[in-house]
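S.K.: Pasting the sequence and the predicted coordinates here, then a few questions.
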Amino acid sequence: MSLDVLLGLTAVANRRAVPRASQCHVHLARRPFVVVGYHVPGDPGSPLGILCGDRRDQPRVIAAGEPRDYDERWRTLTEFALNLNGYLGRYAMPSAPSRRQGRSPARARPVIPQLVVPNADTAQWLCQELGLLLRYLQPERDPRISPALPVAGAHLSFFDQQRVPGASLVLAMTEVLAQHWKTGQLPSMDSNLASQLAWIRRPDTILEAENALPAGPVPDPEWERKTYTRSTKVFNQLRSVAGRPGDAVREASNTVWEALEPAWKAVWESLDAVNELPEAEHVAERAGGDEMQWHRHAERVRGNRAYFRRRPRQLQVFRYLNRLERLTGNLDRQMALDDPQIMARHVASGDALSGTVVKVLPEGTGRQGRRQPRPIVHIRPDLPFARPLGTHLWFHCAVETSRAGNPVRPSVELEITGHDADGIVELTVVSNAIKREHHRRLPLPDTRQVFAPFEPPTFRPDAIPDVLPWTHREPEED
């Protein structure tokens, strides 16, 4: 039985979500920009209503009284674009911090904009579908199109590209909560923010939350048939009466507010729940990469060079997949090293070795005629460990100071060289602790240690093959 299955059964038995992590593994901005919205089913470019803003108690209510009216549609999108561009403009610094220059103590915490939405569907609607629609608009050809719309489309398309493992520029709260808590419901039901949050914060309201109005982006058909249809009729009647356009707008705003207010509060409550966890060690490092990506994009926007291809080239796809693979591996490694509760899942699956150090032989016997003897470590595993001989594991040591005065965390590479009848595992040092001056990095006897399968990160240039794989090549023409 995997540890995730055990946590799920425990959550069902206790009728309450069980923590999957003991630390927060996402960067939380001080003032995120929260967006909750609905759009017309089948028409992502026609929003019914949007709540947005960076203040919990002062959301901006944007309502389309008649979404089938193109003038009303562009007015709604323009109002949202102005709010989004105004928020992002606060973070558009003239120059980006250089990786080589380092980071001053005054700016130790990265400062990045952050788009927070209830679920992954809303993130896809805003960043991918709405960004694709807005970024190609040409205001000079249509007076109804505001110049703010293509700028907002460029920003949303950038956020869509940054929805990669470890990035914190866009947070879908259902994904963030699932990363840190295990509920007793099916994974597909975790896409409902209300029920997922109820498992974590208010277990006595789980059944009520499951029947709540979904948090967008496509509205509930029953709500649309009963509530929004009536509101549209009232809006059109009030708009046709001279001197009452303000009443029409208030009617539409009240309808949108009543529908989206629960999701708005749920997003902020989810942020509070995640913020209660201590921040993991590598979070700031990943957020620093997000900061560099954002400033590069902001510079392209200032120079009117924020171009996006409708269909990426084969080389771009190849590099993107390589980037996803690299970021996924880095995120798994960093989360496991930062969080003992996540490392426990790797131990339970048999990928990592956890146990008590029985003895350490700093002057081990040489192997295959090598002159330099290699230290040997004997481990009594906490769980049966059956990885084959020759498997490499890494022991991550305490932080040291390099010759340049910078803090570093060396990793000792070991190889499984034996299993005895009592279950003792023999590990032979391969690198980073062979010399006598580095023997201090070896684990001490009678201590419990973890040997992980995560290789330390190394810089690898973007190696492009001479011939792209067949999956990335266009079909040859006859």
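M.R.: Here it is on my side, so go on. Numbering: from 1, shown residues only.
S.K.: going forward, measure contacts between C-alpha atoms and count neighbours the same way
M.R.: Fine.
S.K.: Contacts only, for Pro32.
M.R.: Neighbouring residues of Pro32 by CA atoms under 8 Å, 6 or more residues apart in numbering: Asp54, Pro113, Gln114, Leu115, Val116.
S.K.: hmm, 6 Å instead?
M.R.: Asp54, Gln114 (CA atoms under 6 Å, 6 or more residues apart in numbering).
S.K.: And stretch 2-22, what's buried?
M.R.: Within stretch 2-22, the residues that count as buried by 16 or more other CA atoms under 10 Å are 3, 7-12, 15-22.
S.K.: try this one next to it:
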Amino acid sequence: MSTLVALARAQAFAEGRAQPIATVRHLHVHDHPLVLIPLAMAGEANAPLAVLLGTSVSAPRLLAVSQPRNRDERFTFTADLADAVVPYLASFGEGATEAVPVDRGRDVRHRFVDAPQVWVPNPGGADFLRLLGRSTRFRRTDGDHPVPASVPLLGQWLTWLAATAEVPGSAMLPNTVQALAMHWTTGQSAAEDAHLGSLFAWITGGAAAAREAEAGPVAGPATDPEFDNKILAPLINSSDASSGSGLSEVLLGLLMPTWERMWHSLDLLRALPEGARVGSRWDSDRDAYSAFVAHLEEDGTPQPRRDGAVAAAARLQRLENAAARYAVQRAFDDPLVMAEHRLTGAAFGGTVTLAKADRIDDTGKRPVLRPRIMVATTEPVRVEPGAALTSPARPSQKAKVISVTPTPTGSDVLLELSGGMGRKLVAEPGSVPAVGEHLLLTTLSEAYRPGAAFPDPADTPWTHGGPPSAYEDPAEAVA
């Protein structure tokens, strides 16, 4: 927990009301999302009990399993779920596309102008979909125990959605608990924040409302043990369980409070101004969606049960790069997030006192434009000469620290600028900070991180998926 978040949590506890910890929304919120609330049966490994889903707050649809232990009923439920979810997911792949320049404008690729967004209540809901996808994407449509073709297709979609949820900054499969906790903090513990009803009540009603919400229904996918023992078990074991009418009525009553809270949470998030870099991350999501739709149309093979060694290493690197990029983008978009880095010395703000915009460096093979500016700051400066800094206002421009001179009120930092000023020996207007401009500088950077070179799987040892080593007869080796 950061210093400012800890302070906000203490203030929330003192005032009995959640406190904002962001000034902008760091997440894309779709105009027409699919809200999906899964519920699993306790004591059974990923046995679906019910799902409440829909694209409108006024039109929830309940899918329930009257006997979760019955294999046939479970796959009938999965087929019904596929009929409800897959058309929504695939519909965006039937829309218009846009051309995106690649290879510095020498070529173009196409992606869909929109993509789906599926909201679940909490991280457990995303895990439920991941496990459901794993258990359905390899199901056969012929032979023993066949399933409709929509079932393995649903498994592939859910597996892909769950994979996107692991990418920091992705908005394809967001969960309400993490989305709210990213923008508000409460006066309770992080474990208590995992309860959607309590977290939502802290934001909308305060601590007193949160205490009442704690006694309310959970948001799944696990059910409350008391509910299981006193209400659910008798309904499942009753003689009329095959009709499912009584069970469906109870499950609908259990899930409706979460349904209403999730839609209200989307309204709360939409009320926040969107961060400047949220759109670029949604563009990346649309790229991923377009690529997966193309895979389904061209190949259609399900995702492997597990990644090979090389694929796993490459995926880990992509996730690490995405996490670093997401942290930088949040700081660049939000002054409140950047304030954390200013506290740790990774950023500082100051005023430009001197600027030489036409300075030319001719010590190399050819002259280059290298303006210098002096920034006076009253904040602690914990960077050494030679360090590279970036300003969120000019992310493509680098500022090299030439010197840091202490002053009675702080420090004077001399910087040499490069990049983001055009290709000529005269800087484009506004590209060099002017005297009097307030400038924020940080060691954070959005610069592209090239991926590592991984070997071909065939070139790895057999312990990592490559070919087995040649067998050598010990007797021949001795001879």
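M.R.: On my side now, so go ahead. Computed from a predicted structure; not experimentally measured.
S.K.: Fetch the TM-score of the aligned pair.
M.R.: TM-score of the superposed chains, computed with TM-score structural alignment, normalised by the length of structure 1, equals 0.85; 453 aligned residues with a CA RMSD of 3.1 Å.
S.K.: Among the buried residues of stretch 2-22 of structure 1, which lie within helices?
M.R.: When the buried residues of stretch 2-22 of structure 1 are checked against helices (DSSP state H), the matches are Leu3, Leu7, Gly8, Leu9, Thr10, Ala11, Val12.
S.K.: how about the strands in the stretch 1-150 of structure 1?
M.R.: Along the stretch 1-150 of structure 1, counting by DSSP state E, counting those that start in this stretch, strands occupy 18-19, 33-40, 43-53, 60-63, 115-117.
S.K.: Who are the packing partners of the third one?
M.R.: Applying 3 or more CA pairs under 6 Å, 6 or more residues apart in numbering; DSSP states H and E, one finds that strand 43-53 of structure 1 makes contact with strand 33-40, strand 60-63.
S.K.: can you list those in CSV and add distance to Gly303 of structure 1 and mean neighbour count?
M.R.: What follows is those, written out as CSV (distance: least, CA to CA, whole Å; neighbours: other CA atoms under 10 Å):
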stretch, distance to Gly303 of structure 1, mean neighbour count
strand 33-40, 24, 23
strand 60-63, 30, 23
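S.K.: quick one, which of these is nearest to Ser191 of structure 1?
M.R.: For these, distance to Ser191 of structure 1 was read as CA to CA. The smallest value, 14.4 Å, belongs to strand 33-40.
S.K.: Pull up the aligned stretch in structure 2 for the closest one.
M.R.: The aligned range for strand 33-40 of structure 1 in structure 2 is 34-41, by TM-score structural alignment.
S.K.: cool, stretch 325-340 of structure 1 as well?
M.R.: Counting by TM-score structural alignment, stretch 325-340 of structure 1 sits on residues 320-335 of structure 2.
S.K.: just stretch 169-177 of structure 1 next, same as before
M.R.: Against structure 2, stretch 169-177 of structure 1 falls on residues 172-180 (TM-score structural alignment).
S.K.: start to end distance for that stretch?
M.R.: In stretch 172-180 of structure 2, first residue to last residue: 16 Å (CA to CA, to the nearest Å).
S.K.: Against Leu52 of structure 2, how distant is Ala219 of structure 2?
M.R.: 11 Å.
S.K.: ok, these two, which is more surrounded?
M.R.: Per other CA atoms under 10 Å, whichever of Ala219 of structure 2 and Leu52 has more neighbours is Ala219, with 29 against 21.
S.K.: Spatially, which residue comes closest to that one, not counting chain neighbours?
M.R.: Distance criterion CA to CA, 6 or more residues apart in numbering; nearest residue to Ala219 of structure 2, sequence neighbours excluded, is Thr258 at 5.7 Å.
S.K.: Tell me how far the match of stretch 169-177 of structure 1 lies from the chain's centre.
M.R.: Remark: stretch 172-180 of structure 2 is offset 8 Å from the chain centroid, using CA atoms, centre = their mean, to the nearest Å.
S.K.: what do we get in structure 1 for Ser91 of structure 2?
M.R.: Per TM-score structural alignment, Ser91 of structure 2 is aligned with Arg90.
S.K.: Counting neighbours, what do you get for its match?
M.R.: Look at Arg90 of structure 1: counted by other CA under 10 Å, it has 10 neighbours.
S.K.: cool, and the one 5 residues further on?
M.R.: Ser95 of structure 1 has 11 neighbours, counted by other CA under 10 Å.
S.K.: any idea how far the closest residue in space to it that isn't next to it in sequence is from Met93 of structure 1?
M.R.: With CA to CA, 6+ apart as the criterion, Ser95 of structure 1 has its nearest non-adjacent residue at 7.1 Å, and that residue is His295. His295 of structure 1 is 7 Å from Met93 of structure 1, where distance means CA to CA.
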